[in-house]
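Student: only geometry, no sequence info:
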């Protein structure tokens, strides 16, 4: 098959790829978006059935389109989010080609740009944007061996409680996914143990405003780096059932048994760290600290927002805090399955360029990689705290498109200079590389 030429090749048609396409089109830059499945496929096939967005519809969207059939304060279902991105791609006439998997990207020898191998032949691209996001490879810690006889699922494979065998369930991970999955399974009539690690626990709403609004007006979405030691701290917040603040004490009152971090497994017994009290206390401190900042903002700006003293009242400590579980014999506790809500790793095996550190993480600054011509989009903390959120990736894409536009202007100057002097673009003019 003959090589297909494209100026910018965008890999991935999720929220990052669609945002990238819009900004490239706005600058008149020719491009193609390749997607191995369908637009926003991960929202459809790598999420549980009842998942909703963790931010309200007024916030978790792109500027150019509102959600259809939702009130501003509603939380979109996973299917509504996927449909939204399909509608957005149609609205901006994004050049998306679905069902095409990128298998390798290599810099061309002796020529500018990259050779891109795909399931639909190869492409020659001047620039490549890796817009596959951070949720690429599910991570299950090597704690419980497959020979244990337990059913083990990653949260990306979990769909609903009926998928699990009868009996109790251990959910490992207490970010948004783990908390919502644990609550859903507990409501189905099964006994759930929830392994809780370090987390931030913001209020769902306070004084009549959603926490997304508070993080915005307090400048927290624009934080450029996480607090020291908090790079991997999860956010426990929920849009389920109309949205509510995650309260681990309330989950315990509903029957969920809380434990600390999962450490090890030996001969049918699983061990937990003695850190549950600290993890809950630190989450409470984060929660109360945000209320303090919100109150100060209201007073400083003279806003008429109703006081909410009840928000500061914490429930009594459950038995799991006063008498923590450090070891659990799973069979004796009736636990027959484990759901690992333990996050994802990136997988850039197809991107075979010099753009990664010794740990395999992208070397990049605001999406501009150490490999000229290669860009990243959708990474956590790419430019700010909000980078991996729907609205944040749109703004990051704008910056990346600007950087590509700048590089195109240098190339255009190089070619014009060569024509004027009778030289060859990329050659040497009077002893000086053209374009310098």
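Tutor: Great, that's in hand. Since this is a predicted model, take the numbers as computed values, not measurements. Numbers count the residues shown, from 1 in each chain.

Student: for the rest of this, base every contact and every neighbour count on C-alpha atoms.
Tutor: OK.

Student: so where does residue 116 fall, helix or strand?
Tutor: For residue 116, the element it lies in under DSSP states H and E is strand 114-118.

Student: meant to ask about residue 264
Tutor: For residue 264, the element it lies in under DSSP H and E is strand 262-266.

Student: what's the next helix or strand after that strand packed up against?
Tutor: Read in the C-terminal direction, the helix or strand following strand 262-266 is strand 269-272, with elements assigned using DSSP H and E. With contacts taken as 3 or more CA pairs under 8 Å, 6 or more residues apart in numbering; DSSP states H and E, strand 269-272 sits against strand 262-266, strand 327-329.

Student: show me what the first one is packed against.
Tutor: Contacts defined by 3+ CA pairs under 8 Å, 6+ apart place strand 262-266 against strand 269-272.

Student: pasting the second one now:
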């Protein structure tokens, strides 16, 4: 992949060599469009270098539907672990045989009037079109409060966490209760480590309900086909993912049960001061809201079962197994024996190289199904780009095929006026 030499001009430039960029390359190749993929590190590197040892998928294997590369194992309702995911991706990389120039940073994308100019660490090219496939997960985000932690405490982001044994002895503070935070907290908890978990507004979801994986029910109901254009769905692109796990065949993650077993739960972190971490008194609210979503999803399934007359085990409602007696609003980290902090606080996108007016007030690209207002410029791989599956193995193929179809029509049209008409 790194033996490519640059040409002066391409029909399309793809920025990013993850599953989104590789999927775009797959369809660009099928369409006969001359293109190149620029990847700052290596193809699909995040799956290989930014996942912990016990990482596994939270959606069933059958939802792995990369272009012309569906899940090819013998456990469609299981959950691939890290090594299996990497092997699946390596087979996809080999199948696509994309023209990827690795270890190449894109430093500027600008419009020239006749097309695009793309500056990279390997040289500058021009292109008729550009696909931005860098996702929203470019840089690990650590709150500024991290700078106030005692120097004796090890700090690392989820992208750098590997296993409990890699951390120093002592208690661990996990900040953030999204999918990664809850799964890492569980990983540490199962290893016998004393864990403190800082909660937020992440919702939760049952793993199995009424005899089936909840994902199976939601697939039948059509939840994965709902688009961002449907009523009330626009705000979904900023939502936190539901927490659950595929570990050991899949199960719920119940933070209340963890609390019964000795995990310390806290409300949202406010700041760090004088060796103490300060929390909002909203732990009960966070747990209650997560359970409300959990029961709401199950109730949706109940209505579907009733409406279709499906025979299934009886319905149920989750009842809290533990409730905080009081809200702990601060903790002395040293006195609590906390020697490590794992920041499960997400990532920030890096669009600094895009010198084009495509972003809204939150820094999110303004687009419709990946098509931006700048003719010839596309985005791919974002959560809720079009559906719930966008950006995941489930929906990336449909999104990539759609934008490449649009791109192919654009590139084939050599009328200057075509480049002055908004594509949105």
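Tutor: Cool, got the structure. These figures come from a predicted structure and were not determined experimentally.

Student: what's the TM-score here?
Tutor: Scored against TM-score structural alignment, normalised by the length of structure 2, the superposed chains reach a TM-score of 0.90; 409 aligned residues with a CA RMSD of 2.3 Å.

Student: now stretch 364-373 of structure 1: which residue numbers in structure 2?
Tutor: Equivalent residues of stretch 364-373 of structure 1 are located at 367-376 in structure 2, counting by TM-score structural alignment.

Student: in structure 1, what stretch matches stretch 173-193 of structure 2?
Tutor: Per the alignment by TM-score structural alignment, stretch 173-193 of structure 2 matches residues 170-190 in structure 1.

Student: run through who's touching stretch 113-123 of structure 1.
Tutor: Applying CA atoms under 8 Å, 6 or more residues apart in numbering, the set of residues contacting stretch 113-123 of structure 1 from outside is 1-6, 100-108, 124-128, 373.

Student: list buried residues within the residues you listed.
Tutor: Buried by 16 or more other CA atoms under 10 Å: 5, 100-102, 104-107, 124-128, 373, out of the contacts of stretch 113-123 of structure 1.

Student: those: which two are farthest apart?
Tutor: The widest separation within these, taken as CA to CA, falls between 100 and 373 and amounts to 21.6 Å.

Student: now do the strands in the stretch 301-424 of structure 2.
Tutor: 330-332, 338-343, 347-348, 367-368, 371-372, 377-379 (DSSP state E, counting those that start in this stretch).

Student: what comes up buried for the first one?
Tutor: The one in question is strand 330-332 of structure 2. By neighbour count with 16+ other CA under 10 Å, strand 330-332 of structure 2 contains the buried residues 330, 331.

Student: check the fit of that strand onto structure 1 and give the mean distance.
Tutor: Mean deviation of strand 330-332 of structure 2 relative to structure 1 after superposition (mean CA distance after the TM-score superposition for structure 1): 1.1 Å.

Student: how about that strand, aligned to which bit of structure 1?
Tutor: Residues 327-329 of structure 1 are the counterpart of strand 330-332 of structure 2, counting by TM-score structural alignment.

Student: and that stretch, how far out from the chain's middle?
Tutor: When C-alpha coordinates are averaged (CA atoms, centre = their mean, to the nearest Å), stretch 327-329 of structure 1 and its chain have centres 33 Å apart.

Student: next one: stretch 131-146 of structure 2
Tutor: Between the centre of stretch 131-146 of structure 2 and the centre of its chain there are 11 Å (CA atoms, centre = their mean).

Student: next: stretch 183-194 of structure 1.
Tutor: Averaging C-alpha coordinates over stretch 183-194 of structure 1 and over its chain gives two centres that are 25 Å apart (CA atoms, centre = their mean).

Student: could you pull up the residues touching residue 214 of structure 1?
Tutor: For residue 214 of structure 1, the contact set (CA under 8 Å, 6+ apart) comprises residue 294.

Student: can you check residue 337 of structure 2 too?
Tutor: 170, 171.

Student: likewise the one 10 residues further on?
Tutor: With contact taken as CA under 8 Å, 6+ apart, residue 347 of structure 2 is in contact with 136, 137, 138, 139, 140, 141.

Student: now which residue in structure 1 aligns to it?
Tutor: Using TM-score structural alignment to pair residues, one finds that residue 347 of structure 2 aligns to residue 344 in structure 1.

Student: how many residues are close by the counterpart of residue 396 of structure 1 in structure 2?
Tutor: With TM-score structural alignment as the matching criterion, the partner of residue 396 of structure 1 in structure 2 is residue 399. In terms of burial, residue 399 of structure 2 registers 24 neighbours under the definition other CA atoms under 10 Å.

Student: what sits against residue 399 of structure 2?
Tutor: When the contact criterion is CA under 8 Å, 6+ apart, the partners of residue 399 of structure 2 are 369, 370, 380, 385, 386, 390.

Student: how many residues are close by the aligned partner of residue 26 of structure 1 in structure 2?
Tutor: Residue correspondence, TM-score structural alignment: residue 26 of structure 1 in this structure matches residue 30 in structure 2. Close neighbours of residue 30 of structure 2, defined as other CA under 10 Å, add up to 10.
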